[in-house]
Each structure stands twice: as C-alpha cells, then as structure tokens.
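> from the sequence below, what's the structure:
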Amino acid sequence: MIKFEHTLFALPFAYMGLILGNFYVEGTWPSFHEFIWTTVAMVGARSAAMSLNRVIDRVIDGKNPRTAKRAIPAGLISVAEVWLFIIVSFLLLFIAAFQLNLLAVKLLPLAVFVLVFYSYTKRFTWLSHLVLGVALGFAPLGGWIAATGRADGVALLLFATVALWTAGFDIIYATQDLDFDRKEGLYSIPARFGLLPSLWISRFFHFLSAVGFILILFFAHLHWLYGLGVLVAILLLIYEHAIISPYDMSRTNTAFFTMNGTLSTVVFLFTTLDLWLWFG
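Prediction:
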C-alpha cells in the first residue's frame, strides 16, 4: 500500500536538517538519540500521511484507471486495517516528539493538521501541490528542530526550498491524471492550466528551489563540497524536465521517482561530506 521510495524523497532531507542544525547551532554531530528518534518520527509521519491519503482517496482511486489496483480499492486490505496502521504510525510520531524536545511536541498539532489536510485539498484548490510541499518541507525543518529545539532562518530557508522542490515534482506527477481530474471535478495545476503551462510552473518552482539550495551554501556557511552536490542536484532537475514534454510524457515516472529520490540523497550526502571534511 505504501511505496518505500516515497519516503526516500523526505528522509534524506530530514537527516540533512538534523545534521546541519547541529553544526549550525552547536558545531557538533547529532547524537545517536537524536538520530534514532528523528528516524522514528519520520517513519511515523510518512506512514500516517500516505495511509491517510489512501483511505481518504479510496473512492477516487477506485474510479481512476491508474490507481484502481491500489490495495484498498482492489480489496487487498480493509479500511479498518489501514486505520489501525494510521493510529500506530501517529503514535510513533508522538512518542518520538516527546523524546526530542519541547518545540517538537508543541508543533505536533500543526504537523498532524497538514498531514490530514493535504488529502482533502484536491477537492477545492489547485494549490494542493504547495500544501504537499509544506508537508514534505516539515522533514528538514523537523530534523533541524529535533537537533536544536528552535527554528532558525536557515531552517526556514531549507523548509521553503524543499517545499518548492516537492510542489514542482508533484505537478509533474499530477499530469498523469489531468483528464481524470477534469472529469471528476478535482483540482490540480494541470487540470486548471493544462499540460504545457503546468510544466512551466513546475520548472519555475524548481528554479526557485535551486536558488534556495544555493542560498543555503552561503547562509549556513558551507563549502565547495556542498556546492558540488547542489550543482549535481541542479543538473538532475534539468534532466528531469528534459526527458518530458507535452509531446512525450512517457518517462513521467522516471522524472518523478528516480530523479527526485536521487536528488534528495545527493544533497544530503554532499552536505554530510562537506561538514565531515571541514569539521571532522
């Protein structure tokens, strides 16, 4: 029911926020305690969010030929079983937050609200992609808060950068359902503006995201290794948009899954190597 590769979009950025926050504020690596509970929080949050989406959208998924074979509409798992999984996942998130710090606990209601709210947004606004961006942007922000107990300007810049990157690739993903969304009266940027304008909006969001990654280089006092990682990430974004066009969207899944899972991992690894090289 849940694809592990979806978690790969957010988990590297959660670790990036955790590590970068520690060095930016305290000049040290995160503790084993912080690393473990950040991981538990991410597993709980992503599992709950994706399961909620499957439950809330089960009727829509059943009508859509692309999603009709998903576990719930296909009858492979019951709604009750999924709700039990959601409760357990949120419980993991709550336990992890209480193991980290007070700010993490205080922000729990906001995080849960966004995770639940996103699944309903396609019913009334084409800005749903940005709401998903906010949800995934909480990954690096949550990692930073787990490390420091506060949200600095760099943390908010990282949050906005990841949010725009997420919104950009979600628009590409949503092009697959353009006709279905219009037929069912659902809202998305592709359904509202059409295929070609949507691809340009996605490119604009990814341009802003690239600018954000570059700004982090200076504001977080990083070095050339991080800059090299950002260059690779920008090249991946360029390639992502080069392999799709209004005339050939056959490689949408490659652009969505492979490129973005690789990008988040690359940025995280180069950030870690940069800090290791300069600070040991």
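> alpha carbons only for contacts and neighbour counts from here, please
Noted.
> just the strands in the stretch 1-150 of the chain please.
Taking DSSP state E, counting those that start in this stretch as the test, none of the stretch 1-150 of the chain falls into strands.
> count of neighbours near Leu186?
20 (other CA atoms under 10 Å).
> give me the nearest residue to it, chain neighbours excluded.
The spatially closest residue to Leu186, leaving aside those adjacent along the chain, is Arg123, at 5.3 Å (CA to CA, 6 or more residues apart in numbering).
> got the contact list for the one you found?
Gly185, Leu186, Tyr187 (CA atoms under 8 Å, 6 or more residues apart in numbering).
> what about the second one, distance to Ser128?
Noted for Leu186: a distance of 11 Å to Ser128, by CA to CA, to the nearest Å.
> try Arg58
Taking CA to CA, one finds Arg58 at 18 Å from Ser128.
> secondary structure and distance to Leu141 added to the contacts of Arg123, as a markdown table?
Converted to a markdown table, those look like this (DSSP: H, G, I helix; E, B strand; the rest coil; distance: CA to CA, whole Å):
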| residue | secondary structure | distance to Leu141 |
| --- | --- | --- |
| Gly185 | coil | 34 |
| Leu186 | coil | 30 |
| Tyr187 | coil | 28 |
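> in stretch 43-56, what's buried?
For stretch 43-56, the neighbour count (16 or more other CA atoms under 10 Å) marks 43-55 as buried.
> sorry, that was for stretch 63-79
In terms of neighbour count (16+ other CA under 10 Å), stretch 63-79 has its buried residues at Thr67, Ala68, Arg70, Ala71, Ile72, Pro73, Val79.
> what ranges do the helices span in the stretch 51-200 of the chain?
58-63, 79-100, 102-106, 108-121, 128-148, 153-174, 178-184, 189-193, 195-219 (DSSP state H, counting those that start in this stretch).
> need the winner for burial among the ones you listed.
For the helices of the stretch 51-200 of the chain, the largest average neighbour count (mean count of other CA atoms under 10 Å) is found in helix 128-148, namely a mean of 27.
> one more sequence to fold, the one below, so I can look at both together:
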Amino acid sequence: MKKFIDFLKMIKIEHSVFALPFAFTAAVIAANGLPALDKVIWIIVAMVGARTGAMGLNRVIDAEIDRKNPRTANREIPAGKIKKSEATLYIIISFVVYEFATFMLNNLCFILSPIPLLIFILYSYTKRFTALCHIILGIALGLAPIGAWVAISGDLNFGIVLMGIAVLFWVAGFDIIYALQDIDFDRQENLHSIPRYLGIEYSLILSRVFHLVAFFVFIYLYKYFNMGYLYLLGIIICGIFMFYQHRLISKDDLSRVNIAFFNLNAYISLTVFVFTFLDVILIRG
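Model (predicted):
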C-alpha cells in the first residue's frame, strides 16, 4: 500500500484535474445533456488509466535526468522510494486498464486507442531532441476531449478537433511557463525546451500568444456548437484566469510559477466544464 501511495505521488494524481474536466465537457456536449452512466464510468477509467500510465512512463524514462536536476532529485524513483521495475508494473497495469475501458466504450475508441499511447511514448523522449516537447504534451492532453466525444457519439467532427487544439495551446502555454524553472539545467544538460532557446522574456510572450489562441478557439466553439450565454461567460472567466496567470510572473520574478501552473490551470479546466454543463442542462436542455 505504501508503494502504491508513493506511485500516486510520483504521477501527481492531483494533476488529473487538467484533462479530465475537458473530457467531461466534450461528453456533455456530445450527449447534449447527461451522458449514460456506464459511458461516464468507462471514460473515467480510460482517462485515469491513460494518464497514470503516461505519467509513470515519463518518470521511468526521465529517471536519470530527474536525478541530476536539483528540482526533481527528490522524486520517487531518483529518491529510491520506487524501483523502475515496480513503476513499470504499475504502468503496464494502467495501460491494460485503459485499453479495456476503450474496448468497453465502442469500436472506434478501441481502434483509435493506440494513438494516445504512441504520443505518450514520443513525449517522454522529445526533450532530448526538440523544443516542441511543449506542443507534444499539448497534443497528449488535447486528445482527452476528442476521445470522450468519440466515446459518446462514435464519430469525429471538426468542432471537437478544434476543442482538442484549444486544449493543446492552453497546455503548451502553461508548460512553457513551468519549464522556465529548468532553463539553466536544460542548457547545462543539452536538453531542448522553448525557454532554453528563447530565454525567459520571449518564452513568456510566446506563452501569452498560445493562451490567446486557446481563448479565441474556445470562443469560436461557442458559435460552432451553438452554445448559450453560460458557456460564453465561463470562457470569459477563463480568459481572466489566463490573464491573471501571466500577471503573476515576469522575467524578473518567477517565484509564483507553481501557483500560476497548478492553481489557476485547475480553475480554468473546472470552469470550462462547470459552465458548459450548466449551459447544456439549463439552456440547451
């Protein structure tokens, strides 16, 4: 049990709050109301399995890098709390659970299920050869609403792909902010990231541009999905959160990166879901 708790700490289970609400957002829109309970349960199982396996995989692959980085040296594998073999077992179990959940959802989910796994593997190696690692992470989380849509509707459309793109730019924007903490380490170890190449000031500018793109795509989805004023209000609130996120940090003060990273992004994902849910139930319903 202690090992399992250490594993949950290692994968930062609390960070599930970033992607899971967007999966629920897509599910509610696809169902035009409350999705069937069995669908909701299997979406949760698939999301938890996929994210758990993905984070565990990243920690195993990056174990030696984490050991060298003072910021990450106390993570569970570098600190010796969990062996790589133990983490690998949990990863295999997680991915098996994910695959079973997609099988239980529908045929298209199961057929497309290997795509996220390939993205997870690719992301874990990208910092070794490209600064686009932030974009790849955005793609990984952007698949959450697309997958949930497929789970409910059994098909794909342009709108849900756009929602995935909006999530992509939102994630890439805040991941650039998070990567500012390791700018010196990345240069020292020849690891690739946008902050390493652009520096703090221009990385913050690019992060703002990414968040502007995400905001306007979410606004466009108001028209595409014929949403009501509550959805629009929720997106405006999220825009305020993103604006405040960038007010918290500057090129001269990065002391509040963790607040900007976790707290505000959790508020953003939950706000999108709650206001979309209320909009669909109270206005479209």
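> quantitatively, what TM-score do the chains reach?
Here the superposed chains carry a TM-score of 0.97, computed using TM-score structural alignment, normalised by the length of the first structure; 276 aligned residues with a CA RMSD of 0.7 Å.
> still on that earlier bit, which of the buried residues of stretch 43-56 of the first structure sit farthest apart?
Val43 and Val55 (18.1 Å; CA to CA).
> what's Gly168 of the first structure aligned with over in the second structure?
Matched to the second structure by TM-score structural alignment, Gly168 of the first structure sits across from Gly173.
> doesn't Leu212 make contact with that match?
No: under the criterion of CA atoms under 8 Å, Gly173 of the second structure is not in contact with Leu212, lying 9.4 Å apart.
> which residues do those two both contact?
Counting by CA under 8 Å, 6+ apart, Gly173 of the second structure and Leu212 have no contacts in common.
> do I have it right that Trp126 of the first structure meets Gly185?
No: contact criterion CA under 8 Å: Trp126 of the first structure and Gly185 do not qualify, at 11.1 Å.
> who has more neighbours, those two?
Trp126 (18 against 13).
> so how far is Leu236 of the first structure from that one?
As judged by CA to CA, Trp126 of the first structure and Leu236 of the first structure stand 26 Å apart.
> any idea how far Met163 of the second structure is from Thr225 of the second structure?
You called it Thr, but residue 225 of the second structure is Phe. In this view, Phe225 of the second structure and Met163 of the second structure are 11 Å apart by CA to CA.
> ditto for Leu108 of the second structure
From Leu108 of the second structure across to Met163 of the second structure, the span is 19 Å (CA to CA).
> what number of residues lie near Ile36 of the first structure?
Neighbour tally, Ile36 of the first structure, other CA under 10 Å: 13.
> ditto for Ile249 of the second structure
Ile249 of the second structure has 17 neighbours, counted by other CA under 10 Å.
> Leu100 of the first structure -> the second structure?
Checking with TM-score structural alignment, Leu100 of the first structure has Leu105 as its match.
> list the contacts of that match.
Neighbouring residues of Leu105 of the second structure by CA under 8 Å, 6+ apart: Lys39, Trp42, Ile43, Ala151.
> check Val257 of the second structure too.
Val257 of the second structure makes contacts with Ile177, Tyr178, Gln181, Leu248, Ile249, as judged by CA under 8 Å, 6+ apart.
> turn the contacts of Arg123 of the first structure into a markdown table, including distance to Leu8 of the first structure.
Shown next, in a markdown table, are the contacts of Arg123 of the first structure (distance: CA to CA, whole Å):
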| residue | distance to Leu8 of the first structure |
| --- | --- |
| Gly185 | 31 |
| Leu186 | 27 |
| Tyr187 | 26 |
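> okay, and the common contacts of Phe225 and Met163 of the second structure?
Counting by CA under 8 Å, 6+ apart, nothing touches both Phe225 of the second structure and Met163.
> identify the residue of the first structure aligned to Val161 of the second structure.
For Val161 of the second structure, the aligned position in the first structure is occupied by Leu156, per TM-score structural alignment.
> I should have written Val48 of the second structure there, sorry.
Using TM-score structural alignment, the equivalent of Val48 of the second structure in the first structure is Val43.
> then Phe216 of the second structure?
Counting by TM-score structural alignment, the partner of Phe216 of the second structure is Val211.
> tell me the spacing between that match and Trp165 of the first structure.
Val211 of the first structure sits at a distance of 11 Å from Trp165 of the first structure (criterion: CA to CA).
> Lys63 of the first structure too?
Where Trp165 of the first structure is concerned, Lys63 of the first structure sits at a distance of 29 Å (CA to CA).
> return the residues in contact with the alignment partner in the first structure of Leu132 of the second structure.
Aligned by TM-score structural alignment, Leu132 of the second structure pairs with Leu127 of the first structure. Applying CA under 8 Å, 6+ apart, we find Leu127 of the first structure in contact with Thr121, Ser188, Ile189.
> can we see that at 10 Å?
Contact analysis of Leu127 of the first structure by CA atoms under 10 Å, 6 or more residues apart in numbering lists Thr121, Gly133, Ala167, Ile171, Tyr187, Ser188, Ile189.
> same question, Pro114 of the second structure
Contact partners of Pro114 of the second structure, counting by CA under 10 Å, 6+ apart, are Glu99, Phe120.
> what's it aligned with over in the first structure?
Pro114 of the second structure maps onto Pro109 in the first structure, by TM-score structural alignment.
> for Ala97 of the first structure, see how far away that match is.
For Pro109 of the first structure, the distance to Ala97 of the first structure - CA to CA - is 11 Å.
> who's in contact with Gly154 of the second structure?
Applying CA under 10 Å, 6+ apart to Gly154 of the second structure gives the contacts Ala30, Leu105, Asn106, Asn107, Leu108, Cys109, Gly147, Ala148.
> any chance of these in a markdown table, plus distance to Phe4 of the second structure?
Formatted as a markdown table, the contacts of Gly154 of the second structure follow (distance: CA to CA, whole Å):
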| residue | distance to Phe4 of the second structure |
| --- | --- |
| Ala30 | 35 |
| Leu105 | 27 |
| Asn106 | 30 |
| Asn107 | 32 |
| Leu108 | 32 |
| Cys109 | 29 |
| Gly147 | 27 |
| Ala148 | 27 |
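> and which of the residues you listed is nearest to Asp186 of the second structure?
Taking CA to CA as the measure, Asp186 of the second structure lies nearest Gly147 of those, at 32.9 Å.
> what does the closest one correspond to in the first structure?
For Gly147 of the second structure, the aligned position in the first structure is occupied by Gly142, per TM-score structural alignment.
> the match of Gly168 of the first structure touches His211, doesn't it?
Yes: the pair Gly173 of the second structure / His211 is scored as a contact, 5.8 Å apart, by CA atoms under 10 Å.
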